[in-house]
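In: This is a predicted model, with the sequence first.
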Amino acid sequence: MNNTAARQDAVAASQDLAVREKKELTGQEKTVPGRFFVPSTDAYETEDGLTLVMEMPGVVRENLDVSLEDGVLTVEGRLDFSKYEGLEPVYTEYNVGHYARSFSLSDKVDQDNIAAKIEDGVLTLTLPKAQAARPRRIAVS
């Protein structure tokens, strides 16, 4: 077995599947009734910007608000609880509730060109880097 395969096996062994508990949002007052949870989020950086991927199961585009005010990006997703009426769970691993999360953005993000897309309960936010923050090549003469 070569070194690359050995490293991949070690990484796979250290990433056992486990149930993650939802974190309830605390300390913020909301006007929408119901519990709010912090959605699990992954962040990726490229030369062009940042990509945030947020898990928001059950949230559809019509019930999603993404806003930017004073350099703070706020995401709020609401569930339609009517889909759960009359259901008696046999077993549950997570609580049903709305989602909310905020991010403070630096001036290195081009705040005028942020894009959002939700598909199958996964919200993808694209935050392009401001032109001044992007790496550039300097011509040598």
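Out: That came through fine.

In: okay, CA-based contacts and neighbour counts for the rest of this
Out: Noted.

In: Tell me how far Asp110 lies from Leu79.
Out: For Asp110, the distance to Leu79 equals 30 Å [CA to CA, to the nearest Å].

In: Tell me how many other residues surround Ala116.
Out: 16 (other CA atoms under 10 Å).

In: Without its sequence neighbours, what residue ends up closest to it?
Out: Leu125 (4.5 Å; CA to CA, 6 or more residues apart in numbering).

In: isn't there a strand covering the one you found?
Out: Yes. Counting by DSSP: H, G, I helix; E, B strand; the rest coil, Leu125 is located in a strand.

In: Quick one: residues contacting the spatially most central residue of the chain.
Out: Compute the mean C-alpha point of the chain, and by CA atoms, centre = their mean the closest residue is Met54, 2.3 Å away. Each residue near Met54 by CA atoms under 8 Å, 6 or more residues apart in numbering is listed here: Pro39, Ser40, Thr41, Asp42, Val122, Leu123, Thr124.

In: another structure for you, compare them:
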Amino acid sequence: MILPQHLRNSTPWLSDFGRLFDTAFQRVSQGPRGLRIHEQDKQWTLEADFPGTAKEALELEVRDGALHLGIKSDDGASNAYRLPLGKHVDPSGINAKLELGVLTVTLPKAKADTETHRIEIN
């Protein structure tokens, strides 16, 4: 599993997020090398190792409620990864950078719906 056991059980959402990572990456392939996940107050940060990979060889986009990462190698081979985002990530604020062979993707947390809606019982 990608997330260590103590992180998977720390919060219900983080546990679900870890399961999403595991199942999404297992379905498509084994997932990016050296994938690391860090949680901060307002965002999650994903880091994956791509040593020797040029920025132009990576394609990252959000579509159909998922984060899609495509990697093209010099020999014409390609890999694709898909990560379902769920409702806890604000897709409009996602950003990424590739520096020293490490792809860093920032996933901002969506603002919680704090409004209470009273439901009348008939």
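Out: All right, it came through fine. Nothing here was measured: the structure is a model prediction, and the numbers come from that model.

In: Tell me how they score on TM after superposing.
Out: TM-score for the superposed pair, counting by TM-score structural alignment, normalised by the length of the second structure: 0.61. Supporting figures: 88 aligned residues with a CA RMSD of 2.6 Å.

In: that older thread, the residue nearest to Ala116 of the first structure maps to what in the second structure?
Out: Matched by TM-score structural alignment, Leu125 of the first structure corresponds to Val105 in the second structure.

In: what do you get for Leu50 of the first structure?
Out: Using TM-score structural alignment, Leu50 of the first structure sits opposite Trp44 in the second structure.

In: for Phe103 of the first structure, same thing?
Out: So Phe103 of the first structure corresponds to Leu83, using TM-score structural alignment.

In: ok, now Ala13 of the first structure?
Out: For Ala13 of the first structure, no residue is aligned by TM-score structural alignment.

In: which SSE is Ala13 of the first structure in?
Out: helix 3-14 (DSSP states H and E).

In: which SSE is Trp13 of the second structure in?
Out: With DSSP H and E as the test, Trp13 of the second structure turns up in helix 12-28.

In: Mind listing what's buried along that helix?
Out: Of all the residues in helix 12-28 of the second structure, those buried under the rule 16 or more other CA atoms under 10 Å are Leu14, Ser15, Phe17, Gly18, Arg19, Leu20, Phe21, Asp22, Ala24, Phe25.

In: Return the member of these nearest to Gln40 of the second structure.
Out: Using CA to CA, Leu14 comes nearest to Gln40 of the second structure of the buried residues of helix 12-28 of the second structure, at 11.7 Å.

In: For the closest one, give its distance to Glu99 of the second structure.
Out: In terms of CA to CA, Leu14 of the second structure sits 26 Å off from Glu99 of the second structure.

In: do Trp44 of the second structure as well
Out: Counting by CA to CA - Trp44 of the second structure and Glu99 of the second structure are separated by 18 Å.

In: which of the two has more neighbours?
Out: When Trp44 of the second structure and Glu99 are compared for neighbours, Trp44 comes out ahead with 16 against 13, by other CA under 10 Å.

In: And the helices in the second structure?
Out: 5-8, 12-28 (DSSP state H).

In: do you know which of those helices lies nearest Leu58 of the second structure?
Out: Here helix 12-28 is closest among the helices of the second structure (CA to CA), at 16.6 Å.

In: Can you list the helices and strands that that closest one packs against?
Out: If you count contacts as 3 or more CA pairs under 8 Å, 6 or more residues apart in numbering; DSSP states H and E, helix 12-28 of the second structure packs onto helix 5-8, strand 78-84.
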